[in-house]
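In: any chance you could fold what I've pasted below:
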Amino acid sequence: MGKIAVVTDSNSGITQEKGKELGVHVIPMPFYIDGELFLEDITLTQEAFYEKLASDCEISTSQPAPGEVMEFWDKLLKEYDEIVHIPMSSGLSSTCETAIMLSKDYDGKVEVVNNQRISVTQKTSVLDAVRLAKAGKSALEIKESLEAEKLEASIYITVDTLKYLKKGGRITPAAATIGTVLNLKPVLQIQGEKLDAFAKVRGWKQAKKTMLDAMEKDLLHRFGGKKMSLLAAYTCSAEEAKSWKEELEDRFPNYTIDMDPLSLSVACHIGPGALAVACAKEVDL
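Out: Predicted coordinates:
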C-alpha cells in the first residue's frame, strides 16, 4: 500500500494547526487587501480579516500561484507515494481547474478531486479522504469515491447586511437599499457549483426558520435514508454562533453538529454576521 498525502486549501476552514492534528496538508489561500498580499491563517487571522472588512478595505480573493502549488506537491512527494488534493469547488474558483491542469505533469501521483464543495462541506470531504487513506485506498480510489458523492451536499446561508452582496455585484444598489429599509434577509444556497438566491424573507428570525425548514426537507426527502453529517458555520460573534448551534440541536436532536467559522473566501462576499447550515453525505468505506 502506498503512502497517501491528503492536501486541501484553507477554504476548507481547516487551520494549519488543525491540519497538523488531522495529518492534512493545508495550502493557504491568498487575499489582496488594499493591494497587499496576505495568506489565510499564516499572515491573516480571522480577527484581522474582519477588522479590515469593517474598515472598508479593498479585499479580493486570489488563487495560490501555480509554482507554489507544485513546490508544495514536490516537497510532499519526497515523503509520500501519492497525493489526493481537495480544493474548493470549480464552480466558485479557478483554483480547482488550475490544480487539475498542473497534476497532469505528475504521472498519476497527484489526483485532484473536483467534487463541488466549499467550507464546511469541503472539510467533510477532507475528513472522508483521511479515513479512506487509512483504510488503504489509493489516491485515485479516494478521488473516485469523493466525486461519486459530489452532489450529496447542501448549504444554506443568511446574511446580516446586504452591503457585501451589493459590493460584489450579486444584488443591485437599489435592491440593497430597499432590502435594508424593509429588513429583508436573503437566504442563499450552495447546491453543487454555484452560490444562488434561495429566498427573501423579513427579519432574522424568519431567515433562520427558512434555513431550518429547507435543511429538514433536504434531510427527509432529498437525502432520506442516507448517512449525513450536519454542519453549521458562521461569520458572526461566538455568542450568536453558540445560539445558532443550540437551535440546530433542538431541531435535529439525532445529529451531532460540527460547527466552524465560514472560510474567508465566502465571508469576503457575504460579510460579517452571517449564519449557515449544511449537510454532506458521509462516504462509505
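In: contacts and neighbour counts: CA atoms only from here.
Out: Noted.
In: where along the stretch 51-200 of the chain do the helices fall?
Out: 66-76, 95-103, 119-134, 139-148, 163-167, 173-181 (DSSP state H, counting those that start in this stretch).
In: reformat these as JSON lines; add distance to Ala241 and mean neighbour count.
Out: JSON lines is the format used below for the helices of the stretch 51-200 of the chain (distance: least, C-alpha to C-alpha, whole Å; neighbours: other C-alpha atoms under 10 Å):
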{"stretch": "helix 66-76", "distance to Ala241": "34", "mean neighbour count": "14"}
{"stretch": "helix 95-103", "distance to Ala241": "29", "mean neighbour count": "18"}
{"stretch": "helix 119-134", "distance to Ala241": "14", "mean neighbour count": "23"}
{"stretch": "helix 139-148", "distance to Ala241": "29", "mean neighbour count": "20"}
{"stretch": "helix 163-167", "distance to Ala241": "20", "mean neighbour count": "18"}
{"stretch": "helix 173-181", "distance to Ala241": "23", "mean neighbour count": "14"}
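In: would you do the same for the sequence below? I want to compare the two.
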Amino acid sequence: MEKIHILTDSSSDIPQALVEQHGIEIVPIMLSHGGRTFREYYDITPAECCRLLEESDEIPSTAMATPAVFLESYNRAFERGCTHLIGVIINGSGSGTYQAACLAKGMFEEEHGEGAMVIEVFDSRTYTYIYGHIVVKAAEMREQGESFEAITSVIRSRLSRVEAYLGVYTLKYLKKSGRISGGAAFVGEALGLKPISFVYDGAVKVCDKVRGEKALAAGICKKVAARVQQPEKQTGILLYGDVPEERLAEVEKRMREEIGFKDVVRCAIGPSVLSNTGPLAIAVAYYGAPRE
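Out: Here you go, the predicted structure:
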C-alpha cells in the first residue's frame, strides 16, 4: 500500500492552517537582513517582512534550501515507512532550490538504492501560492486515497496551465533592490506608472504599464479575462502584500463580476517573493490554456 509524503519549500506561501491540516512538510528558504538570518515560514511572517521592508533601506537577501536539508527530509520520510515522496518546488529558473531537491534525490538513491522510495520532484516554474495551492490539492487527493500516479498526473497538468499577472503600486522597492534605475523609478513615480508583469512558464516579464491605482486593478483583471479558461469553473487566487483592504476588495469584486470566477481565495505573499516585489504588490493567479 502506498504511503505518500508531500513537501514543498516555504516560497509556496501555503497558509499555516492548511499546512497543519494536510500534513505538508515545508522546507525553509533562508533570508538574511541586518546581520540576522530567518527561516521563511518558521521565523518571519509576511506582515513582519512588510514592516522590515518599509522601515529599512536594506533589502533582505535569500538563500536556497540546500541538498542536505532535502536529503534529511527524504530520509525522515523513508524512516516513517513512506513508499513515495512528492516535492513541488519554486521556479528552477529563479532559484537553485529545485536543483538542490534533485541532487538530494540522487544522494538518497545512492544511499538506499533506486526504488527504495519513489521520489518525484516538480519544478513549479512559478512562485508563491501560484504553485502552493497545487500542493494543497495534492495533499487533499492523498487524503481521499488517490494513487501516487493520479496525484502526480494532476500536479503535472495544473503546473502546465497555471499563470498569473502581478502588479506593484510603487516603484520604490524595485529601485531599492536595483531591479530598475533611480532615474527610471523617478520618472515612473512622477507619471504615476504602475507596471504589470506576466508570470508564465518560468518567467516574470513586464508586459504593460498603466497610470494610477485604479488602472492597475482594471489592467490586471482585463489581462486575466483575456487568458483564463472557463472562469466559471475556477477559483481565482488573489495574492497580496501590505495592500489596503479597499484595493483588495476592488480587485476581488472585478474578479467575481467582470471575469466571472466561481469563487475567489486570498493568500498573503511571503517574504522571499516580497523581497523582490516590495510590500505593495498584488497578483491574480488562474488557469489558462495548457503549455507543452
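In: closest to Lys242 of the first structure out of the helices of the stretch 51-200 of the first structure?
Out: helix 119-134 (16.4 Å; C-alpha to C-alpha).
In: give me the mean distance between the closest one and the second structure.
Out: Compared with the second structure after the fit, helix 119-134 of the first structure shows a mean deviation of 2.1 Å (mean C-alpha distance after the TM-score superposition for the first structure).
In: list the helices and strands that helix packs on?
Out: In terms of contacts (3 or more C-alpha pairs under 8 Å, 6 or more residues apart in numbering; DSSP states H and E), helix 119-134 of the first structure is packed against strand 4-9, strand 82-86, helix 139-148, strand 228-234, strand 275-281.
In: burial count for the aligned partner of Lys245 of the first structure in the second structure?
Out: Alignment of Lys245 of the first structure against the second structure is given by TM-score structural alignment, with Glu252 as its counterpart. Residue neighbour count, defined by other C-alpha atoms under 10 Å, stands at 24 for Glu252 of the second structure.
In: same check on the one 5 residues further on?
Out: As a burial measure, the neighbour count of Glu257 of the second structure was computed by other C-alpha under 10 Å and equals 11.
In: circling back: now the helices of the stretch 51-200 of the first structure in TSV, with distance to Ala54 of the first structure?
Out: Putting the helices of the stretch 51-200 of the first structure into TSV (distance: least, C-alpha to C-alpha, whole Å) gives the following:
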stretch	distance to Ala54 of the first structure
helix 66-76	30
helix 95-103	27
helix 119-134	22
helix 139-148	37
helix 163-167	11
helix 173-181	18
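In: Leu264 of the first structure: which of those helices is closest?
Out: Closest approach to Leu264 of the first structure among the helices of the stretch 51-200 of the first structure (C-alpha to C-alpha): helix 119-134, 9.0 Å.
In: taking strand 228-234 as reference, get the angle to the closest one.
Out: 140 degrees (axes from the mean of the first three to the mean of the last three C-alpha atoms, to 10 degrees).
In: which residues does helix 119-134 of the first structure contact?
Out: Identification of contacts with helix 119-134 of the first structure by C-alpha atoms under 8 Å, 6 or more residues apart in numbering yields 4, 6-8, 11-14, 23-24, 84, 86-88, 117, 139, 142, 146, 153, 231-233, 260, 262-263, 266, 278-280, 282-283, 285.
In: is it fair to say the match of Lys245 of the first structure lies in a helix?
Out: Yes. Under DSSP: H, G, I helix; E, B strand; the rest coil, Glu252 of the second structure falls within a helix.
In: where's it relative to Ala218 of the second structure, distance?
Out: Distance of Glu252 of the second structure to Ala218 of the second structure, given as C-alpha to C-alpha, to the nearest Å: 11 Å.
In: likewise Gly260 of the second structure?
Out: Distance from Gly260 of the second structure to Ala218 of the second structure, by C-alpha to C-alpha: 14 Å.
In: what do you get for Phe38 of the second structure?
Out: From Phe38 of the second structure to Ala218 of the second structure the distance is 36 Å (C-alpha to C-alpha).
In: try Glu79 of the second structure
Out: Glu79 of the second structure is 51 Å from Ala218 of the second structure, by C-alpha to C-alpha.
In: for the helices of the stretch 51-200 of the first structure, which one sits closest to Asp56 of the first structure?
Out: helix 163-167 (10.2 Å).
In: the more surrounded of Glu79 and Ala218 of the second structure?
Out: Neighbour tally, Glu79 of the second structure and Ala218, criterion other C-alpha under 10 Å: the higher count belongs to Ala218, 17 against 10.
In: could you pull up the residues touching that one?
Out: Neighbouring residues of Ala218 of the second structure by C-alpha under 8 Å, 6+ apart: 251, 254.
In: what does it correspond to in the first structure?
Out: Alignment note (TM-score structural alignment): Ala218 of the second structure maps to Lys209 of the first structure.
In: what helix or strand is that match on?
Out: Counting by DSSP states H and E, the element that carries Lys209 of the first structure is helix 204-217.
In: give the buried residues for that helix.
Out: Going by neighbour count (16 or more other C-alpha atoms under 10 Å), the buried part of helix 204-217 of the first structure is 204, 207-208, 210-212, 214-215.
In: then stretch 90-99 of the second structure?
Out: Within stretch 90-99 of the second structure, the residues that count as buried by 16+ other C-alpha under 10 Å are 90-93, 96-99.
In: first to last residue in stretch 12-27 of the first structure, what's the distance?
Out: End-to-end for stretch 12-27 of the first structure, by C-alpha to C-alpha: 10 Å.
In: separation between Glu68 of the first structure and Met29 of the first structure?
Out: Separation of Glu68 of the first structure from Met29 of the first structure (C-alpha to C-alpha) stands at 11 Å.
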